[in-house]
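Trainee: my questions concern the predicted model and sequence given below.
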Amino acid sequence: MTLSERVKTLQPSPTLALAAKAKALAAEGRDLVAFTAGEPDFDTPAEIVEAAVQALREGKTRYTPSGGIPELRRAVAAMINRDRGLSWSEKNVHIASGAKQALYHLFQALLDPGDEVIVPTPYWVSYPEQIHLAGGVPVFVPTRPEDGYKLTPEALERAIGPRTKAFVLNSPSNPTGAMYTEEELFGLFSVLVHRPVWIIADEIYERLVYDGPHTSIIAVDPQAVERTVIVSGVSKTYAMTGWRIGWAAAADERLIRALDDLASQSTSNPTTFAQYGALAAVTMDPAPVAAMVEAFRRRRDLIVERIAGVPGLRAFRPSGAFYLWVDVREAMERQGFPDADRWAAALLEEAGVVVVPGSGFGDAGHVRLSFALGEAAIEEGVRRLAAFVGRRREV
């Protein structure tokens, strides 16, 4: 008996795999500092938890519509309308079992075999695999540090071909934390305005920003509304990663119905009581989120400063999310490592520091450090990292 070709070539998520490995080693008693977590280290706010518990007490444990409870769909639409000046309704929102599932269903709904999707690099690890699973072809377009790891209109123009079906825009970005300005987004849309290309705006980190407000590409031109799909969720903003509630929102109601239909044949519906928790999240007082963002801002400033003091490492200062994208090529060359994978493996073995190699993001010369951990852990982790870089001279 054999497995399908699609799963034979499927690459597991390196971020989840490393996080699991770090937890396993810690359970064995290893003294680790793990910079791997793609999730806030804060507890879910109490009022969200209580809303889910109350839903359980009220017997809200049965099936819901495949695209989510109407109350949550309306609340998400209202939030999008408020932030982006739209007038969408629940018919424009599909609730999924996490933003990742919303993206998976979105590629399934949009792509036919051979359709191309433009993906700027470095990219979030799941984009290429999800595109492949839908029969599509990811077209990788490198971004440069001198451009702030943001795609330029000229690079986007060169990447578009006759089979281009969609363009993935992740702002703020995982792994770099880069965030596009309104002017930059307008420049990108000016390339797409007369082309039948879907814009998949992954905005899961839209609330976790430190250098000015977040701007969505859907707000830069009225024509952008008809071809943009917003993907987001409660995972990062409200420290609800394990709750698995996200959404896709679009002006095209036909697309939303297609996503609902796909869900009806896969998960049936997102977890019912978790949806009521998410409803409390998107309608709650923003103070707890503001406090979390301020804590991340302090950690961002701390880790940028500390890494800047380590010879051989160069870090990009992120404007959003909670990741630091670090160029380790000089350190690798000095120490004799051929790529970041083996450099990171040695760092774990010898220093007890866990980072995510950049190969999973499309760049083997970098690593990603999450600063979703306490300031004392950041200080200790960078101290160990500096000692490792300073003492190792050969493989």
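Mentor: Cool, the structure landed.

Trainee: make it CA atoms for all contacts and neighbour counts henceforth
Mentor: Will do.

Trainee: all the helices of this protein, residue numbers only.
Mentor: 5-8, 14-27, 46-57, 70-84, 99-110, 126-133, 153-159, 182-192, 253-264, 272-283, 287-308, 329-335, 340-351, 375-391 (DSSP state H).

Trainee: out of those helices, flag the one nearest residue 232.
Mentor: Taking C-alpha to C-alpha, helix 99-110 is the member of the helices of the chain nearest to residue 232, at 5.6 Å.

Trainee: okay, angle between that closest one and helix 253-264 too, please.
Mentor: If you take axes from the mean of the first three to the mean of the last three C-alpha atoms, to 10 degrees, helix 99-110 sits at 120 degrees to helix 253-264.

Trainee: returning to that earlier point: can I get the helices of the chain in CSV including distance to residue 244 and mean neighbour count?
Mentor: Listed next are the helices of the chain as CSV, based on distance: least, C-alpha to C-alpha, whole Å; neighbours: other C-alpha atoms under 10 Å:
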stretch, distance to residue 244, mean neighbour count
helix 5-8, 23, 10
helix 14-27, 15, 16
helix 46-57, 13, 16
helix 70-84, 14, 18
helix 99-110, 8, 21
helix 126-133, 16, 20
helix 153-159, 32, 14
helix 182-192, 29, 18
helix 253-264, 14, 19
helix 272-283, 8, 23
helix 287-308, 18, 17
helix 329-335, 36, 18
helix 340-351, 29, 18
helix 375-391, 27, 17
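
Trainee: middle-most residue in this structure, spatially?
Mentor: residue 174 (5.0 Å; C-alpha atoms, centre = their mean).

Trainee: how about that one, nearest residue that isn't a chain neighbour?
Mentor: Spatially, and ignoring its direct neighbours in sequence, residue 174 is nearest to residue 124 (5.6 Å; C-alpha to C-alpha, 6 or more residues apart in numbering).

Trainee: which residues touch that neighbour?
Mentor: 173-175, 361 (C-alpha atoms under 8 Å, 6 or more residues apart in numbering).

Trainee: can you give me the end-to-end distance of stretch 229-247?
Mentor: Distance between the two ends of stretch 229-247: 10 Å, counting by C-alpha to C-alpha, to the nearest Å.

Trainee: next one: it to chain centre, how far?
Mentor: 10 Å (C-alpha atoms, centre = their mean, to the nearest Å).

Trainee: another structure for you, compare them:
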Amino acid sequence: MVPPVKHRLSERARAVVPSLIRDASRYCDELGALNLAQGLPDFAAPAFLKEAAQRAIAADRNQYCDPWGLAQLREAIAAKCARDNALAVDPATQVTVCCGATEGLNLALMALLDPGDEVVVFSPFYENYRPNLATVEAKPRYVPLSAPDWRVDEAVLERAFAGTAPRAVIVNNPANPTGKVWSRQELELVARYCERYDAYAITDEIYEYILYDGAEHISLAALAGMAERTVTVSGLSKTFCVTGWRLGYVIASEPLTAAIRRLHDFLTICAPAPMQHAAVAALEAPADYYADLRRLYQAKRDRLVTALYRSGFEPVRPAGAYYVWTDAGVLGAKNALEAAGRLAIEAGIAAVPGDCFLPPGHPNCNLRFCYAKSDQTLAAAVERLDRWSGHG
């Protein structure tokens, strides 16, 4: 009889836990719950973008392209950075197109960090940051921020940089799950501390165009002295409702880009070729497209936040991105996992428990809702909330 294999998993594999966001999506079908958990827009992508993709596929743009990214796309990204981010970027030496912002963030961490290096992570944080850091054996240095404005001041940064200087700091702007949009003053503070302690900044700017109430997006790399020590990660998935296309990009100085490109080449070779051709059309969208996008999501935000208040939740109104972070004490649960389960069963709505956005073991009863949904889905969610809370 052949003995069973005793698998020996790496420390990295053991450190990565399953995604609570994807878990919430999986049980929607089982429970018949509306998916307000994962950032999956259930409405159509722009027609001009789909038509460009269809043309690219019909023209057999199906083989590997330059691992650095299609030259025409890198040029369009550089032009977009000059227009919208006040960044002077060389498309030949400073832009890398990759498989989503998720790969872009991993590439930045792989290029900059060694095992044991510490990275400042502001909490609440995007779920991916913990496993991303685990895969490079770096250590998160969690720094809590407080609702409702999640303000970063001198005292916060003193805590963040106390003791041994961190190797890097992650800035998510606008932030998932809180919707925080960083002010210029906050970013200037981060820049000052990065320069003082010789730390890198890694910015996750995937929601840069989804802003409300006159909020302004500022790229940290555009501040004086930060271009050489910032890796900017962004992409097209959120702005153009194509999360499955996996198109992201990384902007960095030439030496950092050279390292990022080597890693990317042997990790995924290149992002999907026909989608890259289509993305050129996306980046040529007129200014009206972005204004319409903000109006669309602001209306969705206001609709869901109002319904949550009415149902007894305590949501924090986001200034950007398309999520609502809320206290879920109204559910009477002992923790966030139980709260999410009760909401899915009792109201038929799936949200993400706050555990995956907070340091391990952090007690909480928070939920994150996503409102990147069709008007029909949101109307059904509001009706279910009202019926559950007795307001229907």
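Mentor: Sure, I can see it. What you see is a predicted model; the values in this text were computed from it and never measured.

Trainee: before we move on, back to that, trace the residue nearest to residue 174 of the first structure over to the second structure, please.
Mentor: Aligned by TM-score structural alignment, residue 124 of the first structure pairs with residue 126 of the second structure.

Trainee: ChimeraX command to pick out the buried ones of the contacts of residue 124 of the first structure?
Mentor: Those of those that count as buried under 16 or more other C-alpha atoms under 10 Å are selected in ChimeraX with:
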select :173,174,175,361
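
Trainee: make CSV from the contacts of residue 124 of the first structure and add distance to residue 371 of the first structure to it.
Mentor: Output for the contacts of residue 124 of the first structure, formatted as CSV (distance: C-alpha to C-alpha, whole Å):
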residue, distance to residue 371 of the first structure
173, 14
174, 13
175, 12
361, 18
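
Trainee: among the contacts of residue 124 of the first structure, which are in strands?
Mentor: Judged by DSSP state E, strands contain none of the contacts of residue 124 of the first structure.

Trainee: doesn't residue 315 make contact with residue 309 of the second structure?
Mentor: Yes - with contact defined as C-alpha atoms under 8 Å, residue 309 of the second structure and residue 315 form a contacting pair (6.8 Å).

Trainee: intersection of neighbour lists for those two?
Mentor: With C-alpha under 8 Å, 6+ apart as the test, residue 309 of the second structure and residue 315 reach no residue in common.

Trainee: what is the distance between stretch 81-101 of the second structure and the centre of its chain?
Mentor: With C-alpha atoms, centre = their mean, you get 18 Å for stretch 81-101 of the second structure.

Trainee: span of it from start to end?
Mentor: Using C-alpha to C-alpha, first and last residues of stretch 81-101 of the second structure are 16 Å apart.

Trainee: cool, and stretch 131-148 of the first structure?
Mentor: 25 Å.

Trainee: buried residues in that stretch, which are they?
Mentor: In stretch 131-148 of the first structure, counting by 16+ other C-alpha under 10 Å, buried: 131-143, 148.

Trainee: save those residues as TSV, and put in distance to residue 3 of the first structure too.
Mentor: Formatted as TSV, those follow (distance: C-alpha to C-alpha, whole Å):
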residue	distance to residue 3 of the first structure
131	19
132	16
133	14
134	17
135	17
136	20
137	21
138	23
139	27
140	28
141	32
142	33
143	36
148	42
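
Trainee: mind checking which of those land in strands?
Mentor: Short answer: those in strands (DSSP E) are 137-142.

Trainee: as JSON lines, the residues you listed with distance to residue 356 of the first structure would be great.
Mentor: As requested, these are arranged in JSON lines below (distance: C-alpha to C-alpha, whole Å):
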{"residue": "137", "distance to residue 356 of the first structure": "25"}
{"residue": "138", "distance to residue 356 of the first structure": "22"}
{"residue": "139", "distance to residue 356 of the first structure": "23"}
{"residue": "140", "distance to residue 356 of the first structure": "20"}
{"residue": "141", "distance to residue 356 of the first structure": "21"}
{"residue": "142", "distance to residue 356 of the first structure": "19"}
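
Trainee: which of those sits closest to residue 160 of the first structure?
Mentor: For these, the closest approach to residue 160 of the first structure (C-alpha to C-alpha) belongs to residue 139, at 9.0 Å.

Trainee: could you find the counterpart of residue 17 of the second structure in the first structure?
Mentor: Match for residue 17 of the second structure (TM-score structural alignment): residue 11.

Trainee: residue 39 of the second structure now?
Mentor: Residue 39 of the second structure maps onto residue 38 in the first structure when the alignment is built from TM-score structural alignment.

Trainee: residue contacts, the spatially closest residue to that match that is not a sequence neighbour?
Mentor: In this structure, residue 38 of the first structure finds its nearest non-sequential neighbour in residue 370, 6.8 Å apart by C-alpha to C-alpha, 6+ apart. By C-alpha under 8 Å, 6+ apart, the contact list for residue 370 of the first structure reads 35-38, 322-324, 355.

Trainee: check residue 364 of the second structure too.
Mentor: By C-alpha under 8 Å, 6+ apart, the residues touching residue 364 of the second structure are 335-336, 354-355.

Trainee: make it 6 Å
Mentor: Contacts for residue 364 of the second structure (C-alpha atoms under 6 Å, 6 or more residues apart in numbering) come out as 335-336.

Trainee: what's the closest non-adjacent residue to the aligned partner of residue 145 of the first structure in the second structure?
Mentor: Taking TM-score structural alignment as the criterion, the aligned counterpart of residue 145 of the first structure in the second structure is residue 147. Distances taken as C-alpha to C-alpha, 6+ apart place residue 316 nearest to residue 147 of the second structure, at 7.2 Å, with adjacent residues excluded.

Trainee: what does residue 343 of the second structure give?
Mentor: Nearest to residue 343 of the second structure is residue 349, by C-alpha to C-alpha, 6+ apart, at 5.9 Å.
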